[in-house]
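Got a predicted model here, sequence first, then my questions.
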Amino acid sequence: MFRELLVFAAFFGSLYSKSIPNLKWSYTNGTEVWKEDFKENCAGKKQSPINILSHETENAADDLPPFKFSDAFKKDISDVNLTNNGHSLMVSLDGVNDHDLTISEGGLEGEYKLSMIHFHFGEGNNSGSEHTIDNIQSPAEIHFVCTSDSFEKGEMGKLAVLSFLVKAPSLADEKFNILQHISVFDTGEKTELPAFSLSSIIPLDNSHFMERYYRYQGSLTTPKCDEIVVWTIFIHPLYISYEEYEKLQVGLTEDGDKLVNNFRQVQPLNGRKVLRSVSHVHRR
């Protein structure tokens, strides 16, 4: 499961590099400086991530049905690399093995194609996620970045991100053997991943998990912070062992520092509604 997550991370970085060449930014001086450095978007009113107050979310169960994932999610994918782009660990899935990795329904308009997965994580076992729920930050967060056919037009809602918060208890079973093949690597370096199925990362057959999520309209969480994203935050977390969590922290930044704490601070909701796909919320 975890190795698939790593695969997605690579795409998000490549997405930015294609659309915004030579854009320079970092987490070194905090993320609030982005509102000055990239004020056109990063100082907008629909920014991400956010803190989700579960008791203030609105019941939209009738409008937020379960997602439909294509059969390709259960097939092995090969010939993919885990890349350190200097800001995150990412895996690009664009055109991988000609698999049709599509997602639909779940309140989305039309069909989206899974393009990339990337990771946000901290240095300790209590902070690292971008989104928080009831003011609680998780150790890590995994983003499945999906694009629609009209993404290049830059329209709101044409980029959909499925977000999975990650917990790393000390006694969890180790499930992501792929991490055993990863060693410290510099910005721009890649490491080849063994074949894997995306269904080994996310519990597609667990309806209790997959049908419970939050939904809101927001932005990319890195510059230029474009407000074009339909966000889905799954209510229940994924679990990895603490040893596996530490293996996430193998990358180095362009300055040779340890690649950790790559998350943006939560942003004001500014009147936006946060919807939930179930009538009541009971987090695990």
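Sure, I can see it. This structure is a prediction, so every number in the text was calculated from the model and none was measured.

make it CA atoms for all contacts and neighbour counts henceforth
Fine.

Report the secondary structure state of the residue lying closest to residue 32 once chain neighbours are set aside.
Sequence neighbours aside, residue 265 is the residue nearest to residue 32 in space, at 7.6 Å (criterion: CA to CA, 6 or more residues apart in numbering). Residue 265 falls in the coil class when you classify it by DSSP: H, G, I helix; E, B strand; the rest coil.

Double-check residue 265 against residue 31; I have them as touching.
Yes: contact criterion CA atoms under 8 Å: residue 265 and residue 31 qualify, at 6.7 Å.

Would you mind pulling the contact partners of the strand or helix carrying residue 232?
If you go by DSSP states H and E, residue 232 is part of strand 229-234. For strand 229-234, contacts defined as CA atoms under 8 Å, 6 or more residues apart in numbering pick out 156-165, 209-210, 212-220.

ditto for stretch 134-146
Contact partners of stretch 134-146, identified using CA under 8 Å, 6+ apart, comprise 5, 8-9, 11-12, 51-54, 103, 112-122, 124-132, 159-168.

Check it against this one:
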Amino acid sequence: MKAHFFSLLLASFLKSRTDAAWCYNSQMSCTSNCTGPEFWSNMSNSECNGQSQSPINIVTRKTELDKDLTPIHLTEYQGSYLWNIRNNGKSVQVNIPHGPLISGGKLKTFYRAVQFHLHWGKDGSPGSEHTVDGEQYPMELHIVHIKKQYTTLSEAQKDPTGLAVLGFFYEMSVNNNRNYDPITSALKNIIEAGANATIPNMTLTSIIPPQETLTKYFRYQGSLTTPNCAESVVWTVFESTIPISMSQLSEFSKLKFQDGNPLAYNYRSVQPLNSRKVYRSGCDVVLASITLLAATVLVSITLSQSG
């Protein structure tokens, strides 16, 4: 009888946890009524206990070189338009209405950008989702794309490679990143969850590193990092970082979660790699070969002139 009672009690507890809205570890407390990461896998339609989950810790010495991972082609990333930036209660998100495209880099087709969002710590403390050799950066940007033939995220999630996400790390700088001033200024108007603000004349290229620095990246097959954790994402995580100052990072820490608590540490812990492989781009090898060829030609010319 007692065993049956405790089973019912446990089932009731789990149901209350999994019926509630999902949340991050930083939101958990004795009085919180939300589904923390340890229960995400119990939520309906969840893939959060799958074998190909994200984020991961990228161990560089265990990555495999893939010379076919050529530079990602960015199409219409330079287009300027009005951004609507929103505190969605879990992050800052900007929906992208005009659909810039990415291709190349062993992507099988064109992918259309639909939104970007960020994950951060608090006042510059570690907050990225992915880590590299155990290092966690203060913030991480995710630009989410879906295959061009799909119209919605939910439709694309049904395809094992339906989404392609570009991930960028931020690194602390002494000076403000002027490209981010419009964003950090807009954050003052979206402190509360559900609030929106507009930013005129912004481009995607202005918030990422210069395109010529984007030749080095990591590639693996993974998932969304929030429920339902669909395992349908081709991840591209770049080595080149985005500079940002402490004062700019602090503006993100002033935002609030849906429950009214400070919006901080909104990242999922790294997940097991399991049998997956992480590949690194071969662009550095290509560039090295070009440099070697140029040096050889130069030496040949010099020798011929001296002769």
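Here it is on my side, so go on. The structure presented is a predicted model; accordingly, all values stated were derived computationally and were not measured.

Next up, the contacts around the residue nearest to residue 32 of structure 1.
Residue 265 of structure 1 touches 31, 32, 49, 130, counting by CA under 8 Å, 6+ apart.

ok, now which ones touch the counterpart of residue 226 of structure 1 in structure 2?
Matched across to structure 2, residue 226 of structure 1 falls on residue 230, judged by TM-score structural alignment. For residue 230 of structure 2, the contacting residues are 46, 47, 48, 157, 223, 224, by CA under 8 Å, 6+ apart.

do that again at 6 Å, thanks
Neighbour list for residue 230 of structure 2: 47, 223, 224 [criterion: CA atoms under 6 Å, 6 or more residues apart in numbering].

so the first one makes contact with residue 227?
No: using CA atoms under 6 Å, residue 47 of structure 2 and residue 227 do not qualify as a contacting pair, with a distance of 7.7 Å.

what's the matching residue for residue 217 of structure 1 over in structure 2?
By TM-score structural alignment, residue 217 of structure 1 lines up with residue 221 in structure 2.

aligned partner of residue 263 of structure 1 in structure 2?
Matched by TM-score structural alignment, residue 263 of structure 1 corresponds to residue 267 in structure 2.

and that match, how many neighbours does it have?
Residue crowding around residue 267 of structure 2 was assessed by other CA atoms under 10 Å; the count is 25.

correct me, but it touches residue 130?
No: Residue 267 of structure 2 lies out of contact with residue 130 (CA under 6 Å); the separation is 9.1 Å.

what's around residue 134 of structure 2, how many residues?
Neighbour number of residue 134 of structure 2 under other CA under 10 Å is 12.

same check, this time on residue 154 of structure 1
Using other CA under 10 Å: residue 154 of structure 1 sits among 13 other residues.

what's the spacing between it and residue 47 of structure 1?
15 Å (CA to CA, to the nearest Å).

Once you drop chain neighbours, what's closest to the one residue sitting closest to the centre of structure 1?
Of all residues in structure 1, the one closest to the mean position by CA atoms, centre = their mean is residue 143, 1.2 Å from it. Closest residue to residue 143 of structure 1 apart from its sequence neighbours, by CA to CA, 6+ apart: residue 163 at 4.7 Å.

Can you classify the one you found by secondary structure?
Following three-state DSSP, residue 163 of structure 1 is assigned to strand.

Kindly state which residue of structure 2 is aligned to it.
Aligned counterpart of residue 163 of structure 1 in structure 2: residue 167 (TM-score structural alignment).

Is residue 240 of structure 1 in contact with residue 166, as I believe?
No: when contacts are counted by CA under 6 Å, residue 240 of structure 1 is not listed as touching residue 166 (7.3 Å).

mind checking the end-to-end distance for stretch 198-210 of structure 2?
24 Å.

now do stretch 24-37 of structure 2
For stretch 24-37 of structure 2, the first-to-last residue distance is 6 Å (CA to CA).

what do you get for stretch 46-57 of structure 1?
For stretch 46-57 of structure 1, by CA to CA, the gap between its terminal residues amounts to 17 Å.

and that stretch, how far from the chain's centre?
From the chain centre to the centre of stretch 46-57 of structure 1 is a distance of 16 Å (CA atoms, centre = their mean, to the nearest Å).

quick one on the thing from earlier: ok, the contacts of residue 230 of structure 2 vs residue 185 of structure 2, which is closest?
Closest approach between the contacts of residue 230 of structure 2 and residue 185 of structure 2, by CA to CA: residue 224, at 28.6 Å.

what's the neighbour count on the closest one?
Neighbour tally, residue 224 of structure 2, other CA under 10 Å: 23.
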